[in-house]
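Trainee: no FASTA, just this:
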């Protein structure tokens, strides 16, 4: 989420979500921090969405909970995807559909939209004109010269804006470390065809639910090889239905069937398209790997992971691959076949854009620190002054004054966790640390009954342990550590219940760390006799 301010009014470009890593157990998605906007919700003129991927639209329903009538500006497919999400939240949005080449005012912001190609159709870059200067935001893009939908990135438009004078350029950094140019989507067609040509039984294809271009390639291959196709997974069924209805997905008549019909069809005549390419535990593919899905993977099935491996998801993905292989599937993925190309511009494309846009200032965005830094280095090499290339993190405030961009402050930009039906609340960093500690080291509850007159226990402490073996040796050692600590404390004074709870926790923590090199989550309860 990027927020622009001019004359006291705000414009938001994209509002997406992050997905949890293994160190964030129990979290569904991670939202941007809206706290700096809450006192200024009425100043928001619009939300501009560059394209329909979750990391750009997934946070919109949560922002609209704060103010439901914020106008949403975007292309036809993007607005259709976000509308479907908002229906689940029972929100009816104010939509403004735009196309490439159009200009539109949003308060003091004069917006111009330019076509870009990406791994999802109908993507847009946005030029923002104000009295303070001209800003160009690429969104996610690449310069595919043979796109499946014949919709080229509008490089003449970028060059025209360059001639006008771009004061600030925000560029996609995801592939800034990758030399050369990103290969065209068409280049993976032979690999997909090879999978279809050689698969002896069923083909299961896993992809992002919004990756319309990749799904189109699979559908085309299925038609060429006389196989029927079924979609599995709520988001996949929903998004592909929208894309087909709007004409962004071309499906030959009679090709699609209901997955329930698969039992009556020959195995070598079907293709299943589902979610789960990132190893998500609740997605269809992971449940197939765990034998928890109605579709049972068997010997001779072929599974095609037709998407990238997102950093941080490696363990989850390989766990799914191992599970599928165990049941006899041949798993084809980016590591052993050319079945994926990126949707992001590589270094050569970024350099080309810098040379035609000729920006005065640059903020690399959309990427990790190493991507941002690589993108910044590219901008500097093309002639942008080093002090006018700003590598900034979430929450940093940049002012553009008289053609010069400078860091001037910071706003709150914490991670906001969605866990179940709860947004924020208990999903703090501290709560996550407890969850990780529980998963790694287990938990112990200590129960003691205290004689308040003597400061002594009326009977031996009891332990309730979870997450590790609680044998006699452990109980004897834990009891001794607590008894020793209590005797030492009572030599100073007679302890009370609260003090005894601290003694329980501290003595067991020290003993567990010394003896077992682990520190469980310890809860101490003392009852007065």
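Mentor: Noted; the coordinates are in hand. Not measured: the values here are computed from a predicted model.
Trainee: CA only for contacts and neighbour counts going forward, please
Mentor: Will do.
Trainee: From the contact counts, what lies against whichever strand or helix holds residue 373?
Mentor: Using DSSP states H and E, residue 373 sits within helix 369-381. Other helices and strands packing on helix 369-381, by 3 or more CA pairs under 8 Å, 6 or more residues apart in numbering; DSSP states H and E, are helix 347-357, strand 361-365.
Trainee: do you know which of these lies nearest residue 34?
Mentor: Ranking these by proximity to residue 34 (CA to CA) places strand 361-365 first, at 19.0 Å.
Trainee: Next, the buried residues of that closest one.
Mentor: Using 16 or more other CA atoms under 10 Å as the test for burial, strand 361-365 gives 361, 362, 363, 364, 365.
Trainee: Need the residues you listed in CSV (columns: distance to residue 173).
Mentor: Below are these laid out as CSV (distance: CA to CA, whole Å):
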residue, distance to residue 173
361, 15
362, 12
363, 10
364, 6
365, 6
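Trainee: from these, which is closest to residue 201?
Mentor: Relative to residue 201, and with distances defined as CA to CA, the nearest of these is residue 365, at 43.7 Å.
Trainee: circling back to that earlier point, closest one of the buried residues of strand 361-365 to residue 16?
Mentor: Proximity of those to residue 16 was ranked by CA to CA; the top entry is residue 365 with 13.7 Å.
Trainee: So that closest one is in contact with residue 172, correct?
Mentor: Yes - proximity of residue 365 to residue 172 meets the contact threshold set by CA atoms under 8 Å, at 5.6 Å.
Trainee: Make TSV from the helices and strands packed on helix 369-381 and add distance to residue 53 to it.
Mentor: As requested, those are arranged in TSV below (distance: least, CA to CA, whole Å):
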stretch	distance to residue 53
helix 347-357	21
strand 361-365	16
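Trainee: next, the one to line up against it:
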């Protein structure tokens, strides 16, 4: 074997859901697999999305050759606008994936300068020292690939997100043959999706939903509203087919739903019968039992079309008694409250609500491999090293245990988290330190607005204890305090003795001012800090609360 070293460095996605991003480095060449985002936890107040910290890539910008995309879900492409604003490198992806990327980059004004290179499943291409082989896999999205990266030390395979679907709706089969061929060649390492490792057996085929859709579409007495991820082209296709077979016209409501269907139609993934579509404005022109509405907002996003329709606040999508609403998606961890709030509103409108309730046949199937499919791929590839990726720590650990139990199919199992450097050379593999990783919080979907930890801390502080604004009027010429300080409070409750508390706070401020020299009073920075400290001490002592205190000096 050559004496060089191969390094694999996950920059996100290991130990967390989302932010999937992995750097592969040999010598002076780096390729990046995926560039995902994640949605913020509840404690990240006012943050819209979270993207990985790419300090390592920026420090090695002259070595980064390309970003390789496995598929078009947000947790794999959502960070591209922020990464491309720092590193303008070529992006390789399949036709459908790049169609999503184009829309995202156009929104951020980056499309004109972007170098997007289309790859086809089965294709091989060179990037720097690496040769990449894109292998067709099945998932809840169309046009997805796993990547076999040929390096001077051997082949590493990154599965991307996948399930082994024997009957995909687009008839593009999982390329098991390609995985089996690599199994004959002594694969160096397999990096495999851990999302569904807790589920036994096999993940049902996408076509398993068809029977339930046929039953629902046939029985629904009035309008039928169906909400799924706008990227679930297989699911949308099945819904359109079921609507057509039951004599229902299809209306698309929601920006993301319209954009996804338009892209899928242009690329031939959805074949709409002539006259099957109507505009949202035409919904009321047809008898209720002749309409199906495909509506976005399946995760209860506050301003989504479904959330607005659920509270009767949508121009076209009106949900009335006896209408049927189908939520054909899983509940993403952390979204439970907002989704069940929408479901409650739908029940208040006396709608029939059908969601993923464990019934058979199902209204939703996962896009990720369960235990038997994970074992199947491991048995086919038979890697020297196995590394679980994509998932929280418990899932990575369970996946590692599953692989360890497969003696003979796997050489050695290694556990990694984001930031770990996995190094291969002719002597084997080992962890070789860490690089700086973390998360970058983006506010208001604006490219420049990165939210610092300090801002998040202040927001949390305000949300818990409120703020107190002491306003002090000082004569600029004499340096004298002109009147009794005003106290403004927001989000802070002083308790039953409100008036007495305000009076005592004023006295505390006046004592501070009286104890200060004319020089201190003339220096507004100093006097503000003295007032803040003394008032903070008094409030903490009398209420055991710590509001944000921001003294304001008015010059008279």
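Mentor: Received the coordinates, thanks. None of these values were measured; they are calculated from a predicted model.
Trainee: still on that earlier bit, what's the helix holding residue 373 of structure 1 aligned against in structure 2?
Mentor: Under TM-score structural alignment, helix 369-381 of structure 1 corresponds to residues 393-405 of structure 2.
Trainee: Now do the buried residues in that stretch.
Mentor: Under the neighbour-count criterion of 16+ other CA under 10 Å, stretch 393-405 of structure 2 has 393, 395, 396, 397, 399, 400, 403, 404 buried.
Trainee: now stretch 289-305 of structure 2
Mentor: Applying a neighbour-count criterion of 16+ other CA under 10 Å, the buried positions in stretch 289-305 of structure 2 are 289-301, 304-305.
Trainee: Equivalent analysis for stretch 301-312 of structure 1, please.
Mentor: Neighbour count says stretch 301-312 of structure 1 has 301, 302, 303, 304, 305, 306, 307, 308, 309 buried, by 16+ other CA under 10 Å.
Trainee: and of the buried residues of strand 361-365 of structure 1, the nearest to residue 117 of structure 1?
Mentor: Using CA to CA, residue 365 comes nearest to residue 117 of structure 1 of those, at 17.5 Å.
Trainee: what's the distance between the residue lying farthest from the centre of structure 2 and residue 441 of structure 2?
Mentor: Residue distances from the centre of structure 2 (CA atoms, centre = their mean) peak at residue 478, which lies 57.9 Å from the mean C-alpha position. Distance, residue 478 of structure 2 to residue 441 of structure 2, by CA to CA, to the nearest Å: 47 Å.
Trainee: Please apply the same query to residue 428 of structure 2.
Mentor: For residue 428 of structure 2, the distance to residue 441 of structure 2 (CA to CA) stands at 37 Å.
Trainee: what about these two, which has more around it?
Mentor: In this view residue 428 of structure 2 and residue 441 are compared by other CA atoms under 10 Å, and residue 441 has more residues nearby, 24 against 10.
Trainee: What's residue 204 of structure 2 aligned with over in structure 1?
Mentor: Matched to structure 1 by TM-score structural alignment, residue 204 of structure 2 sits across from residue 183.
Trainee: Would you confirm that that match contacts residue 146?
Mentor: No - using CA under 8 Å as the test, residue 183 of structure 1 is too far from residue 146 to be in contact (9.5 Å).
Trainee: Of the two, give the one with the bigger neighbour count.
Mentor: When residue 183 of structure 1 is set against residue 146 and neighbours are counted by other CA under 10 Å, the residue ahead is residue 183, at 20 against 14.
Trainee: ok, now how distant is residue 67 of structure 1 from residue 514 of structure 1?
Mentor: 53 Å.
Trainee: so residue 418 of structure 2 makes contact with residue 8?
Mentor: No - Residue 418 of structure 2 is beyond contact range of residue 8, at 10.7 Å (criterion: CA under 8 Å).
Trainee: Between those two, which has more neighbouring residues?
Mentor: Residue environment comparison for residue 418 of structure 2 versus residue 8 gives the larger neighbour count to residue 418, 24 against 21, counting by other CA under 10 Å.
Trainee: what residues are up against the aligned partner of residue 74 of structure 2 in structure 1?
Mentor: The pairwise alignment with structure 1 assigns residue 74 of structure 2 to residue 54, based on TM-score structural alignment. Contacts were defined as CA atoms under 8 Å, 6 or more residues apart in numbering; by that measure residue 54 of structure 1 touches 16, 17.
Trainee: nearest residue to the aligned partner of residue 213 of structure 1 in structure 2 other than its sequence neighbours?
Mentor: Applying TM-score structural alignment, one finds that residue 213 of structure 1 aligns to residue 234 in structure 2. If you skip the residues right next to it in sequence, residue 234 of structure 2 has residue 169 as its closest partner in space, 6.0 Å away by CA to CA, 6 or more residues apart in numbering.
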